[in-house]
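> model this:
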Amino acid sequence: MEDILRPIYQERASQLNTLGILLVEKKQRTSQTTDSFDVILLVIVKEAEQPVYTKLYSYDEKKAAMHVITIEQLQQWLLLGTNRKIFEWLHDSKILFDRNEYIANLKTELQEFPFNGRKIKMGLEFAKLIRRYVDGKALFEHKQYLDAYNHVVHSLHHLARLAIIENGLHPELTVWQQVKQIEPEIYKLYVELVNSEETLEQRLELLFLASEFLIYSRTKIGSAHLLEVLSTKKYWMFSEIMSEDELRPYSVDMAVLLEYLIEKHLLEIVNLETKGQGVFHRCYRVSEKLS
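Prediction:
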């Protein structure tokens, strides 16, 4: 298989823009790791007109996909977790070409999972968790139980991913299998939500009560990255927070997260006068108890 595809990837390896080429083979007939393809060729480049470029091939009644991705896109996937399969591809792949040990170093970094990288990923998962939890609770209070259920399932998923990262591991596609071993309490909550014979309203009510403590117990570690950045200034306007490079990945979840941290006394409001009488700019600062 590798011999058949060699002319294709050797052409890419000869280009100075290419940093590494990986080969991922389908292990089982029913496996979806390779998106139903028999082989994935992952080509990592310094830069390109498109962040992701894909070509498909057929050979010997089999099919292959070649994904050419930029470093920037790869780092975004690794940080935000928006392409869950990329971790499996990097972990299970065979290195076909590696310029200046870029791929080897990347694999080592993923395996060691440095604490700073974990802190950022925990912050992003925590922000998504709070968004889903707050929205789900609001829907529950308005008796929109099916929509509330959808948000609660997602919030538990983010809580599970947060727990996995906290334990120094990368969340895999089989998140609940991981959580069952690492944090059985969260796994039990999920099972009770899905399998309980109670009414949906009763299940949701019990889950909100139980998950509130689990979320609160992770608030400090989940907000550590955000608070660390915000502590570099006396106070921040919301527009400044949203335009800060290191905080941009929080995007649409930021406003809800800030209000939650105020409620938990980790952030404080600073009101600055405007030209309008009695109207103030709403700014944020890290609580003096923490500074």
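> From here on, just use CA atoms for contacts and neighbour counts.
Fine.
> helices or strands next to the lengthiest helix in the chain in the packing?
For the chain, the longest helix by residue count, based on DSSP state H, is helix 115-141. Packing partners of helix 115-141 (3 or more C-alpha pairs under 8 Å, 6 or more residues apart in numbering; DSSP states H and E): helix 71-80, helix 145-166, helix 219-222, helix 224-230, helix 254-263.
> For residue 96, grab the count of nearby residues.
Neighbours of residue 96 under the rule other C-alpha atoms under 10 Å: 17.
> My error: substitute residue 36 in the last question.
15.
> Give me the contacts around stretch 3-19.
Stretch 3-19 is contacted by residues 20-21, 41, 43-47, 97-100, 102-103 when judged by C-alpha atoms under 8 Å, 6 or more residues apart in numbering.
> Most widely separated two among these?
By the measure C-alpha to C-alpha, 41 and 100 form the most distant pair in those, at 19.3 Å.
> Out of these two, name the residue with the larger neighbour count.
residue 41 (27 against 10).
> Tell me the buried residues in the helix or strand harbouring residue 176?
Assigned by DSSP states H and E, residue 176 belongs to helix 175-182. For helix 175-182, the neighbour count (16 or more other C-alpha atoms under 10 Å) marks 175, 176, 178, 179 as buried.
> To compare against the first, here's the next sequence to fold:
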Amino acid sequence: MEDILRPIYQERASQPNTLGILIVEKKDRKSPLTDTFDTVLLIIVKQAELPVFIKHYTYQGNKAAMHIVTEAQIKDWLLLGSNRKITEWLLTGRIIFDRNEYVDNMRTELRDFPFYGRKIKMGIEFAKLIRRYMDGKAFFASRHFLDAYNHVVHSLHHLARLAVIENGFHPEVTVWNQVKQIEPEIFKLYEELVNSEETLEKRLELLFLASEFLIHSRIQVGSSHLTEIIGQKETWSFQELQSHEELQFYSVDLSVMIEFLIEKNVIYTNEIETKGKGIYHRYYSVKKV
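Below you'll find the model as predicted:
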């Protein structure tokens, strides 16, 4: 198989822009790892006109996909968790070209999972969790139970990913299999939501009660990245926070997360007078330790 694909990647390997090439093969017929393809060829480059370029091939009745991805895009995916397959491709793929041990060093970093990288990822997952949880509660209060159910399933998924990261692992494609071993309490909650014979309303009601406790118990780890940044100076406007290099990854979830943490007395608001009578600028701060 590699001999057949060699002409496709050989030219790329000779280019100084190419950092590494990996081959990922389908493990079994039902595996989602390769998006139904028999082989995935992952080529990591320093720079390119497009952050992701994909080409499909057929050979001897099989399918292959070539993914040419920039280094910056790989780092974004790993940080945001927006492409869950990429971690497994990097960890399990067979390295066929590695300039200056680039891929090998990336693998070592992925396995070690430095705490600071984990802290950012936990913050992002916590923000997504709060957004889904709050939206789910709002739909539930309006008796839109199916919409509430959709958001609750997503919130549990973010809670599961947060638990996996907190324990020092990267969330895999089969995240619930990981959670079953690491945090069986969260797995049981998910099973209850999906498999219970109670009415949907009752299932959601019980789940919101249980989720409240699980979310509350993770406020410290989930908010530590954000509160550390806020603690770097006395007060911040929301625009300053939103423009911060690391907080940009929180995207639209940042505002909801801040409001949630204000309610939990983790973040505090400061009012500063404007020129308009009775109107104040709203700034944010944390207590100095």
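> Next, the TM-score between them, please.
The TM-score (TM-score structural alignment, normalised by the length of structure 2) is 0.98; 289 aligned residues with a C-alpha RMSD of 0.9 Å.
> Quick one: the helices and strands packed on helix 115-141 of structure 1 as a markdown table, columns for distance to residue 12 of structure 1 too.
Shown next, in a markdown table, are these (distance: least, C-alpha to C-alpha, whole Å):
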| stretch | distance to residue 12 of structure 1 |
| --- | --- |
| helix 71-80 | 15 |
| helix 145-166 | 34 |
| helix 219-222 | 41 |
| helix 224-230 | 38 |
| helix 254-263 | 40 |
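> Single out the most deeply packed of those helices.
helix 145-166 (a mean of 21; mean count of other C-alpha atoms under 10 Å).
> distance from that one to structure 2 after superposition?
Following the fit onto structure 2, the mean deviation recorded for helix 145-166 of structure 1 is 0.6 Å by mean C-alpha distance after the TM-score superposition for structure 1.
> Which neighbouring elements make contact with that helix?
Partner elements for helix 145-166 of structure 1 (3+ C-alpha pairs under 8 Å, 6+ apart): helix 115-141, helix 175-182, helix 184-195, helix 200-216.
> In helices, which of the contacts of stretch 3-19 of structure 1 appear?
Counting by DSSP H, those contribute 102, 103 to helices.
> Just the buried residues out of the contacts of stretch 3-19 of structure 1, in PyMOL syntax.
Here is the PyMOL command that picks out the buried ones among these, judged by 16+ other C-alpha under 10 Å:
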select buried, resi 20+21+41+43+44+45+97+98+103
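> which of the contacts of stretch 3-19 of structure 1 lies closest to residue 198 of structure 1?
residue 41 (48.1 Å).
> Quick check: of the buried residues of helix 175-182 of structure 1, which lies closest to residue 199 of structure 1?
Of these, the one sitting nearest to residue 199 of structure 1 (C-alpha to C-alpha) turns out to be residue 176, at 23.5 Å.
> who touches that closest one in this structure?
160, 187.
> From residue 44 of structure 1, how far out is it?
30 Å (C-alpha to C-alpha, to the nearest Å).
> Hmm, residue 41 and residue 26 of structure 2 touching each other?
No. In this structure residue 26 of structure 2 lies outside contact range of residue 41 using C-alpha atoms under 8 Å: 11.5 Å.
> joint contacts of the two?
With C-alpha under 8 Å, 6+ apart, residue 26 of structure 2 and residue 41 have no common neighbours.
> Am I right that residue 281 of structure 2 is in a strand?
Yes. Under DSSP: H, G, I helix; E, B strand; the rest coil, residue 281 of structure 2 falls within a strand.
> Just give the closest residue to it, not the sequence neighbours.
Nearest residue to residue 281 of structure 2 in three dimensions, chain neighbours excluded: residue 272, at 5.0 Å (C-alpha to C-alpha, 6 or more residues apart in numbering).
> burial count for the one you found?
There are 10 residues near residue 272 of structure 2, going by other C-alpha under 10 Å.
> I'd assumed residue 237 was in contact with it.
No. Distance between residue 272 of structure 2 and residue 237: 10.5 Å, which falls outside the contact criterion (C-alpha under 8 Å).
> follow-up on the earlier one: rebuild the contacts of stretch 3-19 of structure 1 as CSV, extending it with distance to residue 185 of structure 1.
Putting the contacts of stretch 3-19 of structure 1 into CSV (distance: C-alpha to C-alpha, whole Å) gives the following:
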residue, distance to residue 185 of structure 1
20, 41
21, 40
41, 39
43, 40
44, 39
45, 42
46, 43
47, 44
97, 43
98, 42
99, 44
100, 44
102, 39
103, 37
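> name the element residue 89 of structure 2 belongs to?
Going by DSSP H and E, residue 89 of structure 2 is in helix 84-92.
> Buried residues, that helix. List them.
84, 85, 86, 87, 89, 90, 91.
> ok, the closest residue to residue 172 of structure 2 other than its chain neighbours to residue 60 of structure 2 distance?
Closest residue to residue 172 of structure 2 apart from its sequence neighbours, by C-alpha to C-alpha, 6+ apart: residue 84 at 6.4 Å. Separation of residue 84 of structure 2 from residue 60 of structure 2 (C-alpha to C-alpha): 29 Å.
> again, but for residue 145 of structure 2
As judged by C-alpha to C-alpha, residue 145 of structure 2 and residue 60 of structure 2 stand 49 Å apart.
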